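# Turn this into a model:
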Amino acid sequence: MTRSARDWLDLIRALPLTEPVRIMNVCGGHERSITTAGLRGVLPRNIELIPGPGCPVCVCPEEAIYAAIQHGLREEAIVVAYGDMLRVPVNVPKDEARSLEQARALGADIRPIASPLEAARIAHDNPARQVVFLAAGFETTTAPLAALLQEGAPENLLLVMAGRLTWPAVAMLLDSEQPGFDALIAPGHVSAVMGSDEWLFVPEKHGLPAAVAGFSPESLLAAFYAVIRQKLDGKAGLANCYPEVVRPQGNVAARRLLAASFDIGAAPWRGIGNIPASGYHLKGALRRHDAREHLPDHGAALRRRAGEMPPGCDCARVVLGRIPPTACKLYGQPCTPRSPIGPCMVSDEGACRIWWSAGTGSAS
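The predicted structure follows:
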C-alpha cells in the first residue's frame, strides 16, 4: 500500500517518542524539500531536523575558486563553471575580483555551464585557447565528468578539480566527540550513484539509525519514521525509502567510470579543513587535464585567509550542522541571496539561501 504524506505524518505522531531526536539530512535537495514543504512545522516538537554537509558549492575550496578567477584574468583562459559557482566570494582585498562573476565584469571570459558536455563543446569550439573547468560537485556531478574523460576529453580542456565524496564528511562528524545528531537521512541522488550500502557504516560502526530518502514529502516522512522507529526499538539499521531509484550497489557503470578516472585522497573543504578520503584526484594519464600542470597558481597560498570562509561568516558551522543558519550573525543582514557574503547564501542547495528564500528569519 502506498502511503500519503498525511499517513506518514500520522504514524510519526503516534510514535511513543518522549526524548528529543536530532535527524541530520545530507543533501541540499532534501533541505529544500523539507523547508518548502514546511515539514519542520508539522512534525512533533521533539524532532529536530538538521541540515548537514549537502551543498557542494558551500564546501568548494576557496583557493580553487581563486585559481579559476586568476586563470580567467591573467591567463586569458576561457573559464567555465556551474552557474551557482559564479557568485561565490573569495577572500581578497576590495579592489580585486571577489567572484567569477566580478572577474567577468572586468573582462574575463567566464561562462556558466550545466554539464561537463558543455565544457567539452566550448573546448572543441575554441581549439586555440585553454578552457578551464572549475569541476565542483559531489558524486552525482563527478560521475558525468568521469564519463567524459573516459570517452576522450579535448586536450585543451583543463580541470580545477573540486569534486568531493559525501560520506567522509559524515564519518568525520561521527568520529568527533560531539556528532550533533542521533539519526541520518542519506542523500538520494548520491545513493543512486554510489549505492545505499555506502551508508551501512552509520548503523554498523556508530550504532545510529539511517535511511535513504527521495525528495517528495512522502519519501522524507517515511525516512523520518524509519529512523525514529529504529531508535525506539534500539535496533539501528539502514532503511531504503527511495527503492524506485536507489539500489544497494548503486549504478555499477557510473562507479566503474569514477574508479577509472580518479584516485581518492584527502581534500580541503572550505572553512573545515582537510577531510581524509574525500576528494577526487585525476588518475594517471588523465593528469594531463589538471590545470595545475599547465597554469601558475599566482601565489594563492600566500593570500590572507586563503581557503577560509569570509570574515564573520559561520557557513562552516552551518554545513557541519553545528548551528542553524539563523544563528550566523551575518544571516539576513548583511548576507542575503542578493548580496551573499558566505557560500551558503549563494547556492539553491545552501541551507542559508533555502531558509531565507522560505522566509525563515527574514524581515518579511
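# use CA for all of it now, contacts and neighbours both
Will do.
# name the helices or strands packed onto the strand or helix carrying residue 64?
Per DSSP states H and E, residue 64 falls inside helix 62-73. Packing partners of helix 62-73 (3 or more C-alpha pairs under 8 Å, 6 or more residues apart in numbering; DSSP states H and E): strand 78-82, helix 100-105, strand 131-137, strand 157-163.
# Compare these and give me the one nearest residue 320.
Set against residue 320 and scored by C-alpha to C-alpha, those come closest in strand 131-137, at 17.0 Å.
# who's in contact with the closest one?
Residues outside strand 131-137 that contact it (C-alpha atoms under 8 Å, 6 or more residues apart in numbering): 56-57, 60, 64-65, 68, 71, 77-82, 119, 122-123, 142, 156-164, 291.
# Tell me which helix or strand comes right after it.
helix 139-151.
# Same question for that following helix: list its buried residues.
For helix 139-151, a neighbour-count test (16 or more other C-alpha atoms under 10 Å) marks 139-149 as buried.
# quick one more, to check against the first:
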Amino acid sequence: MHTAQEWLQKICDLPLPNKVRLMNVCGGHERSISMAGLRKALPSQIDLIPGPGCPVCVCPEQDIYQAIQMALQEDIVLVSFGDMLRVPVNVAKKDIRTLEQAKAAGADVRPVASPQEAVKIARAEPHKTVVFFAAGFETTIAPVAGMIAEGIPANLLLLLSGRLTWPAVSMLLESEQPGFDALIAPGHVSTVMGPEEWSFVVDKHHIPAAIAGFTTESLLAATYSVLRQLIEQRPFLDNCYSQLVRPQGNPVAKRLIQATMDVVDAPWRGIGVIPASGFELNQRYAEHNVRLRFPDFAKQARENAGQMPPGCDCAKVVLGKITPLECRIYGSPCTPRNPVGPCMVSDEGACRIWWSSGLRKESAEIAEVS
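Predicted structure coming up:
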C-alpha cells in the first residue's frame, strides 16, 4: 500500500492534460477531500467537483413541508435524523419553516440517530402515533428496511424519502454537458449495492470510474486510477475500497430493501423528478405508509413548492454545475448557524463542508488577485 505522499507523487508524475474534472458523489468523500486539503495538494489541472452526495440536500421540499404540518396539526410524535430538523421550506418568514421551529412551537419533534430509536420510542408510547421521517441514500435505507422486516409496532408509520444515488449520475451523463471527465464512486453505497451498480458509467458512457474509501490514501488511489484511465484512454471500473466493497455488495441488505420497498420515480429538490430514483414502502407494508394514513398537506397549493429557497443555488451545487463559493448567498446570508438552503445544513452538504473547512469568498478573491 502506498502512503498519501507516494500517491500524490505518482499523480504529479502523470502527463496530465491542461484540465481534468473529477466528480465525487459522496458527502463523506467531499468532507475527507476538504478536510485533508486535497484540492490545494493536487496539481492545479485537476478540478475536484462535489456532486449529488447529500440526501438531505435533495430531500423533496414537499416532504419536509408535510412533516412540519403533520407535527403541528396532528396528535403525533415526529422523529427524524437530526439534520432534517433544520432544513427550511419555502414559506413566508413569519411562518414555521423547519421542524426545529415546529418543535419550538410545541410540536412533539424528536431527533434520532438510528431507525431502532424510532422503534424504541413507538414501543415506549404505544398510545401515540409515531411518524419516522426517513431521508437518505442506500446506506441509510438499508437499516430502515431491516427495521421494517424485523417487525415494527402498529403505531409506527414512515414518511419515506429514500433515494438511490446512481440515477442522478446517470441523468448528468445523459445531459448535453455532464460536467466531468471521470467519476469517484461512493464507497459506502457500493458496500451495500455492489460495485456493479456503477458499471454503466464505463460501459455506456466510456468514462473512467473508481470506487474510493474515506482515507486520504484511498481517495488518492482512486484519483490516480481514473487519471491513468483517462491518459491511456482505457476506462474501466476500479475498486480502490476492496477492504469493504465486495462483488454484488451486501446480499442481505439488498434482499431486505427488495422485500420491503419498491423503486419509484421520485422528485429531487430543485432538480425535478428522476426516473427510478426513489424508495417507497411496498404494498405489504402499506399500513405503515404515512401518505396513506394522513391528509397530504404537501399537496396544498404553495408557490415555489419543490424549489430551493429564493437566491439559493444549492441544486446547482448538488449537480456540480457550480462550486459552493459561486452560490449567490454563500456566507451572506447563508451560514451553518443560519442556513438558507439545505446544502448549508447537512454535514454531507458541500456548502457546509466548504464553510467548515474555512473556505470563504473573500479568501478565494484574494487568491485570484495574487
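# Overlay the chains and give the TM-score.
The TM-score (TM-score structural alignment, normalised by the length of the first structure) is 0.98; 363 aligned residues with a C-alpha RMSD of 1.0 Å.
# Now do the helix holding residue 64 of the first structure against strand 157-163, angle only.
Per axes from the mean of the first three to the mean of the last three C-alpha atoms, to 10 degrees, the angle that helix 62-73 of the first structure makes with strand 157-163 is 160 degrees.
# quick one: helix 62-73 of the first structure aligns where in the second structure?
Under TM-score structural alignment, helix 62-73 of the first structure corresponds to residues 61-72 of the second structure.
# who touches the matching stretch?
By C-alpha under 8 Å, 6+ apart, the surrounding residues in contact with stretch 61-72 of the second structure are 76-78, 84, 87, 89-90, 97-99, 102, 106-109, 133, 159, 161, 269, 296-299, 305-308.
# how far out from the middle of the chain is it?
Chain-centre distance of stretch 61-72 of the second structure: 20 Å, with C-alpha atoms, centre = their mean, to the nearest Å.
# For it, give me the average deviation versus the first structure.
In the superposition with the first structure, the aligned residues lie an average of 0.7 Å away from stretch 61-72 of the second structure, counting by mean C-alpha distance after the TM-score superposition for the first structure.
# Check the second structure for its longest helix and report it.
Ranked by number of residues, the top helix in the second structure under DSSP state H is helix 216-232.
# Tell me which other helices or strands it touches.
helix 4-12, helix 27-36, strand 182-185, strand 209-212, strand 237-240.
# could you redo the last one with a cut-off of 10 Å?
On a contact count with 3 or more C-alpha pairs under 10 Å, 6 or more residues apart in numbering; DSSP states H and E, helix 216-232 of the second structure meets helix 4-12, strand 20-24, helix 27-36, helix 38-41, strand 46-50, strand 182-185, strand 209-212, strand 237-240.
# Roughly how far does residue 319 of the first structure sit from residue 56 of the first structure?
10 Å (C-alpha to C-alpha, to the nearest Å).
# which residues are common contacts for those two?
Overlap of the contact sets of residue 319 of the first structure and residue 56 (by C-alpha atoms under 10 Å, 6 or more residues apart in numbering) consists of 270, 344, 350.
# mind listing what the last one touches?
When contacts are counted by C-alpha under 10 Å, 6+ apart, residue 350 of the first structure is found next to 27-29, 31-32, 51-59, 315, 318-319, 325, 342-344.
# Same check on the second one?
For residue 344 of the first structure, the residues meeting the contact criterion (C-alpha under 10 Å, 6+ apart) are 55-59, 88, 313-316, 318-319, 325, 331, 335-337, 350-354.
# Give me the neighbour count for the residue nearest to residue 313 of the second structure when sequence neighbours are not counted.
Leaving aside its chain neighbours, residue 313 of the second structure sits nearest to residue 327 (5.3 Å; criterion: C-alpha to C-alpha, 6 or more residues apart in numbering). Residue 327 of the second structure: 20 surrounding residues under other C-alpha atoms under 10 Å.
# Identify the residues contacting the counterpart of residue 327 of the second structure in the first structure.
Under the alignment (TM-score structural alignment), residue 327 of the second structure pairs with residue 328 of the first structure. Contacts for residue 328 of the first structure (C-alpha under 10 Å, 6+ apart) come out as 312-315, 317-318, 335, 352.
# now do residue 224 of the second structure
7-12, 14, 210, 218, 230.
# now with 7 Å?
residue 11 (C-alpha atoms under 7 Å, 6 or more residues apart in numbering).
# gap between it and residue 27 of the second structure?
Distance from residue 224 of the second structure to residue 27 of the second structure, by C-alpha to C-alpha: 20 Å.
# separation between the residue mapped onto residue 6 of the second structure from the first structure and residue 44 of the first structure?
Using TM-score structural alignment, the equivalent of residue 6 of the second structure in the first structure is residue 7. According to C-alpha to C-alpha, residue 7 of the first structure and residue 44 of the first structure sit 15 Å apart.
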